[in-house]
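1. Sequence first, then the predicted structure:
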Amino acid sequence: MTSSEITAFRPRSVLVATDATYRKMADTRDSIALLEDTEAMIVPFSEEPQANEARVLAVRELLRRDGKLASGVLLIKNPYDADGYELAEHAVETFASEKYHHLANVARILGATEVQFVEAKIERAESNTQGGVKVKLPIGGGDASAGRDVSKKLEQRLAGQMTFPGAESAPEVAAAYVEKHNLGNDHQLIALVEMRSGLNQINRYKMTLSGTREAEANLKSALRIAAAGTGEVAKIGANFARTTGAINSVEITTEITF
């Protein structure tokens, strides 16, 4: 791997371990595989890395530059930002909210006059409702409480109405925006751009988007750290695994007027 490739490398998730924990892992045979994982990466806070040295140092410098380097944090790659990482405990609502706002921007570029949030559904095992957001939660007080916390945070970020003065649709600009933010695999967004192109353009569209599709692989890699770790590493990942591991999907319904 060239130096430029190393600099550009971004793991799907990163756990910043204390130096003491990292040294202990480096001396434990069962933990070596964790240190060698390049997708779910364990980075020592300041200790010299014992595996994937160049990549680990590059990622640590990136986190330091962005103010995200702190002992004991689990971070997940933001699928919509080439260099961005988010704290694991806020990742689901952060990524879903960002997807919603990217949708609103695409609609704006396509000439929308109004983007109205309708509802968000966090699908789990058992149906429940909290604060207007329909949620499915598993049986069990701890998991149910955690799920309600996620739904409440998500509702606070998404609820509302956006209005614009309206403009001519710019589908080429919208398509470029979609690609720039890694949304090219969302068929509904692509369809929306197409329906605002050419003749007989759509003037009202109610759509339901997955708020977690682009982040699924990154979330799973963080869960791998949580499941495989012991001691401090296991403690760091426990809360994230409890809340995120049981979430099947986040769906956001929005109504757009052009």
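-> Noted; the coordinates are in hand.
2. CA atoms for contacts and neighbours, from now on please.
-> Will do.
3. list the contacts for the most centrally placed residue in the chain?
-> Centrality entry for the chain: nearest residue to the mean C-alpha point is F95, 3.8 Å, by CA atoms, centre = their mean. Counting by CA atoms under 8 Å, 6 or more residues apart in numbering, F95 touches N78, P79, G211, T212, A215.
4. try S197
-> S197 makes contacts with S169, A170, P171, as judged by CA under 8 Å, 6+ apart.
5. Go again with 10 Å.
-> L110, S169, A170, P171, E172, A191 (CA atoms under 10 Å, 6 or more residues apart in numbering).
6. With S3 instead?
-> So S3 contacts F9, A54, R55, A58 (CA under 10 Å, 6+ apart).
7. and the residues you listed, which are buried?
-> For the contacts of S3, a neighbour count by 16 or more other CA atoms under 10 Å gives the buried set as F9, R55, A58.
8. which of these lies closest to Y100?
-> Set against Y100, the nearest of the buried ones among the contacts of S3 by CA to CA is F9 (26.9 Å).
9. can you tell me which residues contact the closest one?
-> M1, S3, T38, E39, R55, V56, A58, V59, A82, D83.
10. picking that back up, quick one: which of the contacts of F95 sit in helices?
-> Within the contacts of F95, no residue falls in helices by DSSP state H.
11. Skipping its backbone neighbours, what lies nearest M162 in space?
-> Leaving aside its sequence neighbours, M162 sits nearest to V115 (CA to CA, 6 or more residues apart in numbering; 5.0 Å).
12. Assumed that neighbour was part of a strand.
-> Yes. With DSSP: H, G, I helix; E, B strand; the rest coil as the criterion, V115 is located in a strand.
13. Would you enumerate the residues in contact with it?
-> Shown in contact with V115 (CA under 10 Å, 6+ apart): 101, 103-105, 107-108, 160-164, 204-206, 254-258.
14. Report the next helix or strand after the helix or strand containing K220 in sequence order.
-> Here K220 sits within helix 216-228, counting by DSSP states H and E. Remark: after helix 216-228, the chain's next helix or strand is helix 232-244, criterion DSSP H and E.
15. tell me what the helix or strand just after that following helix is packed against?
-> Using DSSP H and E, the helix or strand that directly follows helix 232-244 along the chain is strand 249-257. Where contact means 3 or more CA pairs under 10 Å, 6 or more residues apart in numbering; DSSP states H and E, strand 249-257 is packed against helix 91-109, strand 114-123, strand 133-137, helix 141-158, strand 161-163, strand 204-210.
16. Below is an additional structure, to be compared with the one above:
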Amino acid sequence: MSSDAHLIRPRSILVADDDLYLRIAHDSDDVRLLADSDAMIVPYSVEPALNARAIESVRTLLQDSGQLAPKSLLIKNPYQAESYESADEAIGTFSITKYHAFANVARVLGATEVRFLEAKVELENSSLQAKIAAMLPAGGGDVEAAREVTKKLEDRLSAHLTFDGGAPDPAAADDLLKRSHLAHDPQLRALVNMRTGGNLLTRYDFTLSGTRESTSNLTSALQIANAGPVKALEIGAKFSMMAKAIRNIEIKTEITF
């Protein structure tokens, strides 16, 4: 087993160019940022001042995945082990990853169809459910954030998945939930239960929360983006605006068994 196997990966990472990292390391007010192993600042190539073992492990992981680039703000994907996403794409990508994990669970439970019906974005400072088709072009910053995320969701989600069907396999569904870190999702647990035993569920109209599991990771990345020396360079500015504007993403689906 690798010596890195027991290291807890940070929820968020900033790959700092060497100049920025050294400036932070030599600033008496900012050096504390380098001690955070959850919202981790990783130097691009210089020796780390703190968290050396964890940083070297993260740097190797990012280099192997082609993500070791200066000024990159990355967020851990809550549904995939050892996987990070660019902060600017993370909110939408996490929702899509969860949707596909959910569809895969439905597949082993005997689904014949999974249909994506609609994506809605709930804004932090409004009760508006921002459906893109109904938005006016001259919306505010929050509306623009909702517009961009929802457009990406609608472009990337598979609208209609079809399967051969078959007998439900609850054990396989449980295994998929564990591997996707969704074993404690109450909606997905209920789906497995209703496809177990007799009088099985044959159709399910399902609204999936695309942000529930990612909230703490997004908050960690906001902590980095809003840190003084990082914010001054506007690293993660677009992500910060989106994360503050968007409260939740709902993905409406229909499953037929």
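-> That came in fine, so what should we check first? Computed from a predicted model, the values in this text were never measured in an experiment.
17. re the thing from before, wait, which of the buried ones among the contacts of S3 of the first structure is closest to A227 of the first structure?
-> Nearest to A227 of the first structure among those, with distances taken as CA to CA, is R55, at 22.9 Å.
18. what about the nearest residue to the closest one once chain neighbours are set aside, which SS state?
-> Of all residues not flanking R55 of the first structure in the chain, I6 sits nearest, at 5.7 Å (CA to CA, 6+ apart). Following three-state DSSP, I6 of the first structure is assigned to helix.
19. nearest to V233 of the first structure, of the contacts of S197 of the first structure?
-> A191 (42.7 Å).
20. My reading is that that closest one lies in a helix. Confirm?
-> Yes. Applying three-state DSSP, one finds A191 of the first structure inside a helix.
21. Counting neighbours, what do you get for A81 of the second structure?
-> Residues near A81 of the second structure, counting by other CA atoms under 10 Å, number 12.
22. Confirm for me that it is in contact with S180.
-> Yes. Applying CA atoms under 10 Å, one finds A81 of the second structure in contact with S180, separated by 8.2 Å.
23. Which of the contacts of S197 of the first structure are buried, as a PyMOL select command?
-> In PyMOL, a selection of the buried entries from the contacts of S197 of the first structure looks like this (16+ other CA under 10 Å):
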select buried, resi 110+169+170+171
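24. quick one: S169 of the first structure from H101 of the first structure, how far?
-> In this view, S169 of the first structure and H101 of the first structure are 18 Å apart by CA to CA, to the nearest Å.
25. go on, K152 of the first structure?
-> On the measure of CA to CA, K152 of the first structure and H101 of the first structure end up 18 Å apart.
26. And for S127 of the first structure?
-> For S127 of the first structure, the distance to H101 of the first structure equals 27 Å [CA to CA].
27. Tell me which of the two has more neighbours.
-> Just comparing S127 of the first structure and H101: by other CA under 10 Å the higher neighbour count belongs to H101, 16 against 13.
28. residues touching the more buried one, list them.
-> Counting by CA under 10 Å, 6+ apart, the residues that H101 of the first structure touches are F95, A107, V115, R157, L158, M162.
29. returning to what we had before: distance to A26 of the first structure for the contacts of S197 of the first structure - can I get that in JSON lines?
-> Below are the contacts of S197 of the first structure laid out as JSON lines (distance: CA to CA, whole Å):
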{"residue": "L110", "distance to A26 of the first structure": "53"}
{"residue": "S169", "distance to A26 of the first structure": "56"}
{"residue": "A170", "distance to A26 of the first structure": "54"}
{"residue": "P171", "distance to A26 of the first structure": "52"}
{"residue": "E172", "distance to A26 of the first structure": "51"}
{"residue": "A191", "distance to A26 of the first structure": "49"}
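30. Closest one of the contacts of S197 of the first structure to S249 of the first structure?
-> For the contacts of S197 of the first structure, the minimum distance to S249 of the first structure (CA to CA) is 21.3 Å, reached by A191.
31. Pull up the gap between the closest one and S197 of the first structure, please.
-> A191 of the first structure sits at a distance of 10 Å from S197 of the first structure (criterion: CA to CA).
32. Same check on G141 of the first structure?
-> As judged by CA to CA, G141 of the first structure and S197 of the first structure stand 49 Å apart.
33. same deal with M25 of the first structure?
-> Taking CA to CA, one finds M25 of the first structure at 56 Å from S197 of the first structure.
34. same question, D149 of the first structure
-> On the measure of CA to CA, D149 of the first structure and S197 of the first structure end up 40 Å apart.
35. Likewise for L75 of the first structure?
-> 39 Å.
36. buried sites along stretch 250-257 of the second structure?
-> Of the residues in stretch 250-257 of the second structure, E250, I251, K252, T253, I255, T256, F257 count as buried by neighbour count, 16+ other CA under 10 Å.
37. For the fourth one, which non-adjacent residue is spatially closest?
-> Nearest residue to T253 of the second structure in three dimensions, chain neighbours excluded: F116, at 4.7 Å (CA to CA, 6+ apart).
38. Was I right to think that neighbour contacts E250?
-> No. Between F116 of the second structure and E250 there is no contact under CA under 10 Å: 11.1 Å.
39. which residues are in contact with both of those two?
-> F206, T207.
40. Report the contact partners of V135 of the first structure.
-> Counted by CA under 10 Å, 6+ apart, V135 of the first structure has contacts 120-129, 144, 147-148, 150-151, 247, 250.
41. at 8 Å instead, please
-> K121, I122, E123, R124, S127, N128, T129, G147, R148, S151.
42. Can you tell me which of these is nearest V233 of the first structure?
-> Set against V233 of the first structure, the nearest of these by CA to CA is G147 (22.6 Å).
43. Tell me who's in contact with the closest one.
-> Contacts for G147 of the first structure were tallied using CA under 8 Å, 6+ apart; they are V135, L137, T243.
44. ok, now with 6 Å
-> Under the criterion of CA atoms under 6 Å, 6 or more residues apart in numbering, G147 of the first structure has no neighbours.
45. That one and R157 of the first structure, how far apart?
-> G147 of the first structure is 16 Å from R157 of the first structure, by CA to CA.
46. Could you do Y85 of the first structure as well?
-> Using CA to CA, Y85 of the first structure is found at 18 Å from R157 of the first structure.
47. between those two, who's got more neighbours?
-> Y85 (23 against 16).
48. where's that one relative to I76 of the first structure, distance?
-> For Y85 of the first structure, the distance to I76 of the first structure - CA to CA - is 5 Å.
49. Closest one of the buried residues of stretch 250-257 of the second structure to I13 of the second structure?
-> Nearest member of these to I13 of the second structure, counting by CA to CA, is E250, at 26.5 Å.
50. Need the counterpart of that closest one in the first structure.
-> Superposed on the first structure with TM-score structural alignment, E250 of the second structure falls opposite E251.
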